[in-house]
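Q: this one's structure only:
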């Protein structure tokens, strides 16, 4: 695991490998489209999570980053899942099939299509406050971190 603490960021930028994949966790502040553009610039996409094992690995890394790196307790992390094209039909932006999900069971149960202040929720985050389970949120939230999966 590689850690690089950047001033003005709320956690250390981290690069990890798992089952042949490389993940870059960047602690900048992004809207969903900005996060995906950042990941493409790094040589990948926002992460596609295909199995419970992969999801648990990422949850453990996020927990370590928060505890060891002194990260803010309220960090959210964009993943590459969205229902922008068809409301209620989630797709990975990588084009891979959705074979696994880890939605927060609530209350309110996710996905619920609604974010704070009744904004339409089409993009998915892993939320610390939900034990890093998944929540659909407003894509234009601008202070969310990015989990990139590099090719």
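A: Now that the structure is in, tell me what you want to look at. Please read all numbers here as calculations on a predicted model, not as lab measurements.
Q: drop to CA atoms for contacts and neighbour counts, all remaining ones
A: OK.
Q: could you pull out the helices for the chain?
A: Taking DSSP state H as the criterion, the chain contains helices spanning 32-42, 52-69.
Q: The first one packs against which elements?
A: I take that to be helix 32-42. If you count contacts as 3 or more CA pairs under 8 Å, 6 or more residues apart in numbering; DSSP states H and E, helix 32-42 packs onto strand 44-46, strand 76-82, strand 144-150.
Q: List the buried residues in stretch 81-93.
A: By 16 or more other CA atoms under 10 Å, the buried positions in stretch 81-93 come out as 81, 82, 83, 90, 91, 92, 93.
Q: tell me the contacts of the spatially closest residue to the first one that is not a sequence neighbour?
A: By the measure of CA to CA, 6 or more residues apart in numbering, the closest residue to residue 81 outside its immediate chain neighbours is residue 92, 4.5 Å from it. Listed by CA atoms under 8 Å, 6 or more residues apart in numbering, the contact set of residue 92 reads 48, 80, 81, 82, 98.
Q: Got another one to weigh against that:
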């Protein structure tokens, strides 16, 4: 599987007529966890620190952050403005982590069916 930065992944999805995956409910979150890969999701606070938005511009309302995320690197890792799903949290649902957008990860694109 190809790995690249959040911006690259976001643009790749757009080029395919899709978006980086937007998680709308717990069922979708649980499905993505079953893939058992660390992957970018379409969530960032690039525009305004601490204001997490999906790539379609909608604000984050339901979150699945692993504790104690998002921590913006805890002051030791530089800015962490993009979100990933990780598999190191024991909680079966809370699996998000904020990480530097220049990290290279897998990604998942999705299209919305009308």
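A: Sure, I can see it. Computed from a prediction, not measured in an experiment: that's the story for all the values here.
Q: Need the TM-score between these chains.
A: Here the superposed chains carry a TM-score of 0.85, computed using TM-score structural alignment, normalised by the length of structure 2; 109 aligned residues with a CA RMSD of 1.9 Å.
Q: who wins for proximity to residue 21 of structure 1 among the helices of structure 1?
A: When the helices of structure 1 are compared by CA to CA, helix 52-69 sits nearest residue 21 of structure 1, at 9.8 Å.
Q: distance between that closest one and the chain's centre?
A: Chain-centre distance of helix 52-69 of structure 1: 11 Å, with CA atoms, centre = their mean, to the nearest Å.
Q: got the angle for it vs strand 144-150?
A: Between helix 52-69 of structure 1 and strand 144-150, the angle comes out at 130 degrees (axes from the mean of the first three to the mean of the last three CA atoms, to 10 degrees).
Q: Name the residues of helix 52-69 of structure 1 that are buried.
A: For helix 52-69 of structure 1, burial by neighbour count (16+ other CA under 10 Å) applies to 55, 58, 59, 61, 62, 63, 65, 66, 69.
Q: burial count for residue 78 of structure 2?
A: 11 (other CA atoms under 10 Å).
Q: try residue 129 of structure 1
A: 11.
Q: tell me the contacts of the aligned partner of it in structure 2?
A: Counting by TM-score structural alignment, residue 129 of structure 1 corresponds to residue 88 in structure 2. By CA under 8 Å, 6+ apart, the contact set of residue 88 of structure 2 is residue 95.
Q: How about residue 18 of structure 2?
A: Each residue near residue 18 of structure 2 by CA under 8 Å, 6+ apart is listed here: 109, 110, 111, 112.
Q: That one maps to what in structure 1?
A: Aligned partner of residue 18 of structure 2 by TM-score structural alignment: residue 44.
Q: Could you pull up the residues touching the residue positioned nearest the centre of structure 2?
A: Centroid-nearest residue in structure 2, with CA atoms, centre = their mean: residue 41, separated by 2.7 Å. The contact partners of residue 41 of structure 2, taken as CA under 8 Å, 6+ apart, are 20, 21, 22, 23, 83, 84, 85, 107, 108.
Q: is it true that the last one touches residue 38?
A: No. Between residue 108 of structure 2 and residue 38 there is no contact under CA atoms under 8 Å: 10.4 Å.
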